[in-house]
Every structure is written in structure tokens, then in C-alpha cells.
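Student: Predicted model follows, preceded by the sequence.
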Amino acid sequence: MEHRAFRLNGFGVLLALVVLAAGAAALAATGSGAGVAVGVVLAVVVVVGITGFTVINPNEAKVVQFFGRYVGSVDDAGFQWVIPLTTRRRVTLRVRNFETAKLKVNDAAGNPVEIAAVVVYKVVDSGKATFAVDDYEEYVAIQSEAAVRHLATTHPYDSHQDDRTSLRDGAEVAAELTAELRERTDLAGVEVIEARITHLAYAPEIAQAMLVRQQAAQVVAARTMIVEGAVGMVGLALDRLGEQGVVELDEERKANMVSNLLVVLCGDKATQPIVNAGSLYS
């Protein structure tokens, strides 16, 4: 939608208008009817031409309208001259950011969570930003909240499946949120540069229960690792004893040895050894 409006260097046009004004004054001073008429016309041209001057700051655009019709945008910083008798609306092209409010929503597993995100964006089409929506800043804020809510409802807070993305997977969730926001805000001429989750927590009413659940899951994971390591060590010990011929064990004694080693390796407390002073079978 955006296109460049007609513009000229403001200082050059100012010099030309000064020359015209001097010419108008000289013609009016002659006193002749034709000279006065031409002088008046030139004076009107100068007055109308003055209305075309505008100053544009860096990272700023002016949306130019001629009696309600959009004629283009000017984003060249400096003193510029555009079509006279037009209105110019300022639109900033600077990178902007804001943080959404903490939203309370249910995740994909139905657990209430609190979530917030920071969104970094800038205007890339001043025409759309001005005419496609009422207020592009409010539009981006509302769409950001809607995107964060949608993201929270399609992912669990914490996934116990390796192939499923959870809200705690920062990079993947940020990329998904950014892509969705870019699609939502393209209508308003806005480009979302980055969107990231800044706050994520279970709602207070279930936070304690979820903490117990997480602790239990960690205990189970730790125990699983300990058991796997212990089984490997027991198997290695039996294999080494058999290869080196240190001792010959029947199946019953192997089972007894495996049981004792697993107790030693998997127990929470230090074990007390018992020395058998008799034979192997007593």
C-alpha cells in the first residue's frame, strides 16, 4: 500500500519562492495594471507553496494526504517540500517494544498458568499503519495478547514426552510466537522482530501441588539413572569375575551376589559390611 510521495529539497524550493516573492514585489511596485496582476498571482503562488514545507526526523515518515486522498509517504530525513495544501501525519519507524500483562490461561494439559511476553516490532508500511487500522499500537498490543493466549493453550507447561514442545522450550516457543505475530500484524504494516516469553509460572492455586509433582518426577528420574548404572556395574563385575576365573559361582550364589550389590549401589544410606569368616556356603 505504501508508495513514495512527490517531494523536493526544501531549501531549493525556499530559494525559488524567495525569488518569486521578490519578483512579485518588483512587479507590484511598477504600478501598471498588468504588473500588479502578475505580482498578485506570484504572491498567491508563494503563499500556497509555503504550505508544502515539512521537516522529517530520522526514523520517521510523513503520510501525505491531499484533501483526504492518500498520495504517498515521505521518509527522507531533513527539510522537504511536498505537494502544497496537503496534511501530513507523523508515523515513527523506530523499533519499539512492550511487555504484555501477566495472563492467566489454561495450558494444553488444562493446568492454569501465568504467562507474559515481550514483543519487539517496528512499522514497515506507514500507509497500512495509518489507514488499515484505527490505532496500530493498540492493534499490536491486542493481537500480542491473543497470540500469547493461543500459544499457551496449544502447549503444555512442561512436557514429559521428548517429541512434544512445551512452554519451557524457550527457542522453539519464541520462534512460533514470533511467526504467529508476524502473520497477525502484517495487516497493520507492522513487522514483529522478536517475541519471547518473559514470565511463566503455574497459577498460585496449583503451584504447590505442581512443585510436589516436579520433585517426584525428578526423584523417579534420578532413581532410574541409579538403577541403570547399578545394573551395568553388577553385570560388569560378574563378567570380570568369570573371565579372570577368580571364583566359580552357581546360579543361586550369583543371584545372592546381584541382590547384595544392588542393595549397596541403590541404597540411600551407607551399608555396613558383614565379613563371612566361614566357607562360601555357610
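Tutor: Received, thanks. Residues are numbered from 1 along each chain as shown.

Student: make it CA atoms for all contacts and neighbour counts henceforth
Tutor: Fine.

Student: ok, now which ones touch the nearest residue to Thr153 once chain neighbours are set aside?
Tutor: Leaving aside its sequence neighbours, Thr153 sits nearest to Asp107 (CA to CA, 6 or more residues apart in numbering; 4.4 Å). Each residue near Asp107 by CA atoms under 8 Å, 6 or more residues apart in numbering is listed here: 113, 152-157.

Student: Using neighbour counts, trim the residues you listed to the buried set.
Tutor: Neighbour-count burial (16 or more other CA atoms under 10 Å) is assigned, among the contacts of Asp107, to 113, 152-153, 155-157.

Student: Helices - which of these land there?
Tutor: Secondary structure from DSSP state H places 152-153 of those in helices.

Student: rewinding a little: pull the most distant pair out of the contacts of Asp107.
Tutor: Farthest pair in the contacts of Asp107 (CA to CA) is Val113 and Thr154. Separation: 12.6 Å.

Student: ok, back up a step: now the contacts of Asp107 in JSON lines, with distance to Ser126?
Tutor: JSON lines is the format used below for those (distance: CA to CA, whole Å):
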{"residue": "Val113", "distance to Ser126": "37"}
{"residue": "Ala152", "distance to Ser126": "32"}
{"residue": "Thr153", "distance to Ser126": "33"}
{"residue": "Thr154", "distance to Ser126": "33"}
{"residue": "His155", "distance to Ser126": "35"}
{"residue": "Pro156", "distance to Ser126": "38"}
{"residue": "Tyr157", "distance to Ser126": "38"}
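
Student: and here's the other structure:
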Amino acid sequence: MKEKQGIYINGYVMALILLTLQITTVMWLKESSNAPFIPIISTVIVAICWGGFFMIQPNQAKVMTFFGSYVGTVKQAGLGWTIPFFIRKNISLRIRNFESGQLKVNDNHGNPIEIASVVVWMVDDSAEALFEVDDYESYVNIQSEAALRNMATTFPYDLHEGDKIALRSHPKEISEALKSEIQQRLSKAGVHVIEARISHLAYAPEIASAMLQRQQASAIIAARSKIVDGAVGMVEAALIKLSENEIVELDEERKAAMVSNLLVVLCGDHSTQPVINAGSIY
């Protein structure tokens, strides 16, 4: 079932034509006193044609059927006219938003997470929307949540070793994947998905505390690694400078002691307290 153009005539032009025909048939009926049958039939036909007028608001459409058969769709805004026997049903072509509820699913690593999405959509094919599915609005809601649930199980919540895309760290890629997943499901309903994005993402309450500790541990490890790399570089630079400038001669034991002290100072969590060797009284 694909959308096609319905029978449409400009309403203002048709109103002028019908008004002229109505006046003509009434005058003809008055003058035909001997055989009024044909003028009466003509007058009735013109009167029935007045029922073919309809009004379309901007970004709306009229879907027309005739004895259960789809005959076309009219999208021209304003006053229009069609065959009076057509049944006309309104359908909105405006952009709509759908926000799913918070779903509890397992990500790619089996961690329970809470996720929700916002989907921006519009009807693209009025015939498919009305005749291919029972209720296209309910169909959009259910299929969007199903696509979100399926997409959430495909990616991990956060990046781990071996992962390339994660729900939290790649919002653009995740939005495109979600949009593609929803569009694939809604194509049969004549719906075009304009945008789909994650509106809520969090670990489930039962593991949120443990995952927070894990994230904190990962952050601490990464920070410590940076600190150690920097400290080693600074110690190496200090030893090179001391040797090049011939400030002091250090044997291997004193170099080891100096390296140890510098690493303690540079890698420590708190500021160090200097200890001054004032010599001995003996």
C-alpha cells in the first residue's frame, strides 16, 4: 500500500462552478413545467456535489476511501473539492516527539542499566500509516522502545578493553545506531524518523555504587600512571643536568637514594616535609 494523489479540485473554483450550475438548474426547473424530471435530477446532482467540499489545515492530509478501497490522499492546504461519496479521514503530517519510559536492560557486558530515549518522527506515507498497521501512534511507541532495548544490549555502558563504541562515551554514534534501528522497524508504517537520541542513561541502582568505585579506581590508576611517567622523566632530567653541569658527583648508591627520594616527593599524595641534616656534634 503506497500513497497516491487523490482527486482534488480547488474549492474556490468549484464553488463558483457549482453556484453557476445551481442557479442554472433552478431557473431551468422553473421554466420546464411540462417535463420537470430532467431539471429535478440535475438540481439534485448539483446539490449533492456541494457535499464534496473539505478543508485541510497546514501539514495535514485527507485520506480518501470509496467502499473500502483506498483512492488517494490530498495534502494541499486550504479549501478543496472531491467526489462527495468519498470517505475522508484526517491524518497529521506534523513533526512529533515521543519520549520512552526508563527501561531496565542489560548492556553488552551483562551489566543492568537504565536507559530512555527521545524520538522525533513524522508520517511520511499516509496510506501505509493508516492501512498497514492498526494504530500507527501506538506502533511507533512500542517499536521505538523495542529498538532501544535491542540497541542497548548491543553496546557496553562504558569503554573497556577491546570495546570500540560505548553508550556513554559515543553519543553521536549511538544516536545514529538508534535512529537506524527505529527507522528499520517503522518503515512499514509510513513513518520517517528525524532524530533519535538517549535522554537518560545510568547504571541500575543495585550496581551503581560498585560501578562508581570501579570508575574511581580506573581514574586513580590512570592518574597515577601519568604521575609516575612524569616523575620518572623529571628524575632522569635532574640526573642528566647534574652530570652535565658537574654540580656534584654521585655514586650509584647515592643516585639510587636520590631517585628514591625524588619519586617519593613527586608521587606522594601529600606535600612532603623537608628534613635538614645539620651534621653531628661529634
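Tutor: In hand now; what should we look at? Here the structure is a predicted model, which is why all the values come from computation and not from measurement.

Student: What is the nearest of the contacts of Asp107 of the first structure to Glu191 of the first structure?
Tutor: Nearest to Glu191 of the first structure among the contacts of Asp107 of the first structure, with distances taken as CA to CA, is Ala152, at 22.2 Å.

Student: Please report the distance of the closest residue to that closest one other than its chain neighbours from Ala116 of the first structure.
Tutor: Distances taken as CA to CA, 6+ apart place Asp107 nearest to Ala152 of the first structure, at 5.1 Å, with adjacent residues excluded. Using CA to CA, to the nearest Å, Asp107 of the first structure is found at 13 Å from Ala116 of the first structure.

Student: cool, Gly110 of the first structure as well?
Tutor: From Gly110 of the first structure to Ala116 of the first structure the distance is 18 Å (CA to CA).

Student: So between the two, which is more surrounded?
Tutor: Ala116 (21 against 12; other CA atoms under 10 Å).

Student: what's the mean distance for the strand or helix carrying that one versus the second structure?
Tutor: Using DSSP states H and E, Ala116 of the first structure sits in strand 112-123. Superposed on the second structure, strand 112-123 of the first structure shows a mean distance to its aligned partners of 0.6 Å (mean CA distance after the TM-score superposition for the first structure).

Student: and that strand, what other elements does it pack with?
Tutor: Helices and strands touching strand 112-123 of the first structure, by 3 or more CA pairs under 8 Å, 6 or more residues apart in numbering; DSSP states H and E, are strand 96-99, strand 103-106, helix 136-154, strand 190-202.

Student: Which of those sits closest to Val48 of the first structure?
Tutor: Here helix 136-154 is closest among those (CA to CA), at 32.6 Å.

Student: secondary structure element for the nearest residue to Tyr136 of the second structure once chain neighbours are set aside?
Tutor: In space, and not counting its chain neighbours, Tyr136 of the second structure is closest to Ala129: 5.7 Å by CA to CA, 6+ apart. Taking DSSP H and E as the definition, Ala129 of the second structure sits inside helix 126-131.

Student: Just give me the neighbour total for Ala256 of the second structure.
Tutor: 12.

Student: Please tell me how far the nearest residue to Val26 of the second structure once chain neighbours are set aside sits from Val264 of the second structure.
Tutor: Nearest non-adjacent residue to Val26 of the second structure, counting by CA to CA, 6+ apart: Thr43, 6.7 Å away. Separation of Thr43 of the second structure from Val264 of the second structure (CA to CA): 106 Å.

Student: So these two - more neighbours on which side?
Tutor: Thr43 (20 against 13).

Student: What's the separation between the more buried one and Ala116 of the second structure?
Tutor: 61 Å.

Student: next one: Glu145 of the second structure
Tutor: Glu145 of the second structure is 8 Å from Ala116 of the second structure, by CA to CA.

Student: okay, and the common contacts of those two?
Tutor: Ser100.

Student: Give me the residue at the spatial middle of the second structure.
Tutor: Ala196 (0.7 Å; CA atoms, centre = their mean).

Student: Just list the residues touching that one, thanks.
Tutor: Contacts of Ala196 of the second structure (CA under 8 Å, 6+ apart): 117-120, 175-176, 178-179.

Student: Can you tell me which of those is nearest Ala231 of the second structure?
Tutor: Ser175 (41.1 Å).

Student: Next, count neighbours for Thr51 of the first structure.
Tutor: Neighbours of Thr51 of the first structure (other CA under 10 Å): 15.

Student: Leaving out sequence neighbours, find the closest residue to it.
Tutor: Pro84 (5.2 Å).

Student: what residue of the second structure matches up with the one you found?
Tutor: Under the alignment (TM-score structural alignment), Pro84 of the first structure pairs with Pro84 of the second structure.

Student: Measure how far the strand holding Ala116 of the first structure is from the centre of its chain, please.
Tutor: Averaging C-alpha positions (CA atoms, centre = their mean, to the nearest Å) puts strand 112-123 of the first structure 7 Å from its chain's average.
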